[in-house]
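Visitor: fold the following and give me the result.
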Amino acid sequence: MVRKNFMQAQPKWKSLFSSRKNRAYIILISKEFKVENEVFTIDEIPDDVLTGWLGHELGHVMDYRRRSSLGMIFFGIKYLYSPTHIKEVERAADDYAVKHGMGDYILKTKEFILNHTSLSDAYKNHMRKFYLSPEEISELINRYAETGKKPSLEELS
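Guide: This is a model prediction of the structure:
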């Protein structure tokens, strides 16, 4: 089971000491998602929302790919202790996902989380604090659509 999250992207431990090109990643997905006393099973979450969640995690992988092994270690330590770093990282993952065509799914995921009546206000406030808002996601979708900019091979590697 994934600790504290429904999905979690991370490098495979052994590959962390390989070159960036040879690093391997895994995305852990919990069969259940627990927010305080509310439990959702993976089957209860709409497909578009799951796709958006997965897109967000793939955004993390894209972010990880540009970091050195030592950089990944410092990254992990900062994630444990710095709320500012958490906010930067989570927003960057959403940005990567939107930039690579996952915007509508990311938007559906955020709206599901923020508008689901049984999720607590504390959890929703956590999401508002650390992640892009639906409005910010819509702005990114429009910005990337206006520029027509597709990611370059350099950006993808």
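Visitor: contacts and neighbour counts: CA atoms only from here.
Guide: Noted.
Visitor: all helices for this protein, in order.
Guide: All helices of the chain, identified by DSSP state H, fall at 47-65, 69-81, 83-97, 103-115, 121-130, 134-147, 153-156.
Visitor: and the ones you listed as JSON lines, adding distance to Ser30?
Guide: What follows is these, written out as JSON lines (distance: least, C-alpha to C-alpha, whole Å):
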{"stretch": "helix 47-65", "distance to Ser30": "12"}
{"stretch": "helix 69-81", "distance to Ser30": "21"}
{"stretch": "helix 83-97", "distance to Ser30": "19"}
{"stretch": "helix 103-115", "distance to Ser30": "16"}
{"stretch": "helix 121-130", "distance to Ser30": "18"}
{"stretch": "helix 134-147", "distance to Ser30": "24"}
{"stretch": "helix 153-156", "distance to Ser30": "27"}
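Visitor: structure for this one too, so we can compare:
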Amino acid sequence: MIFEIILIIYFGLIFFVYRNFYISKGLYINNIFYKNKIITPQFKKTIEIALSYYPSLKKTKIQFLVMKWKWFHSSALPNPLTIFLPKKWRSYIIIISDETKKELEHGLLKNLPEKLQIGILGHELAHIVDYENKSFFQVIQILWRYLIPSKRKKFENSIDILAIKHGIGYYLHGFYTYLIKKNPHHTKNFMENYLSDEDIKKLTKELTGKEIN
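Guide: The predicted structure is shown next:
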């Protein structure tokens, strides 16, 4: 029963978002470097840089959507139209918020320097790598566990570590540090759900051999 409830909420949310908040048509990319990608021209450069750290996603179908999405700065989700299909036929959506509460506007992608944009995009792409390795029921379990604070922290920490393994640690550290310094709300949120800046520095050195100064 719980799975059915989660599915109803998930599909309802995606339909609601598409119907009310979608504001940007994408640019289709299908070349030697990136296949099956629909990206927003506004962030073309930083999306391509972030994608370059994830060669395993070269052929994965990903659509980047700019939306009026006040709850998150960005979010990566399986496309509900393909979530039931085998892994190789799935596609994914990365939502980029265009507006939020005034006190959080500094965290919007459009207001960030390119380095920090790569950090947040790299984190979302790590989510997609994680989805790619999971079955349909495992993906649904993620959606369920995300509602539980203790499990959400463990999950987001694992995604940060995955991003670091792909070489995103430097950008991730810059993005997290920037948000925490800008707003106390982000300090509380990131302490509850994500790796600390010191953890990112430590893990980047351990996992990639690179130091963040």
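Visitor: could I get the TM-score for this pair?
Guide: The TM-score (TM-score structural alignment, normalised by the length of structure 1) is 0.83; 142 aligned residues with a C-alpha RMSD of 1.8 Å.
Visitor: which stretch among the helices of structure 1 comes nearest Phe17 of structure 1?
Guide: Minimum separation from Phe17 of structure 1 across the helices of structure 1 (C-alpha to C-alpha) falls at helix 69-81, 5.9 Å.
Visitor: mind listing residues that contact the closest one?
Guide: Leu16, Phe17, Ser18, Ser19, Arg20, Tyr64, His85, Ile86 (C-alpha atoms under 8 Å, 6 or more residues apart in numbering).
Visitor: could you turn the buried ones of these into a ChimeraX selection?
Guide: Buried residues within the contacts of helix 69-81 of structure 1, by 16 or more other C-alpha atoms under 10 Å, are selected in ChimeraX with:
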select :16,20,64,85,86
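Visitor: with distance to Ile45 of structure 1 added, can I get the contacts of helix 69-81 of structure 1 in JSON lines?
Guide: JSON lines is the format used below for the contacts of helix 69-81 of structure 1 (distance: C-alpha to C-alpha, whole Å):
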{"residue": "Leu16", "distance to Ile45 of structure 1": "32"}
{"residue": "Phe17", "distance to Ile45 of structure 1": "36"}
{"residue": "Ser18", "distance to Ile45 of structure 1": "36"}
{"residue": "Ser19", "distance to Ile45 of structure 1": "36"}
{"residue": "Arg20", "distance to Ile45 of structure 1": "34"}
{"residue": "Tyr64", "distance to Ile45 of structure 1": "27"}
{"residue": "His85", "distance to Ile45 of structure 1": "28"}
{"residue": "Ile86", "distance to Ile45 of structure 1": "25"}
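Visitor: on that earlier part again, Thr41 of structure 1 is nearest to which of the helices of structure 1?
Guide: It's helix 47-65; of these, that one is closest to Thr41 of structure 1 (C-alpha to C-alpha) at 11.4 Å.
Visitor: what is that closest one packed up against?
Guide: Here helix 47-65 of structure 1 touches strand 7-11, helix 83-97, helix 103-115, going by 3 or more C-alpha pairs under 8 Å, 6 or more residues apart in numbering; DSSP states H and E.
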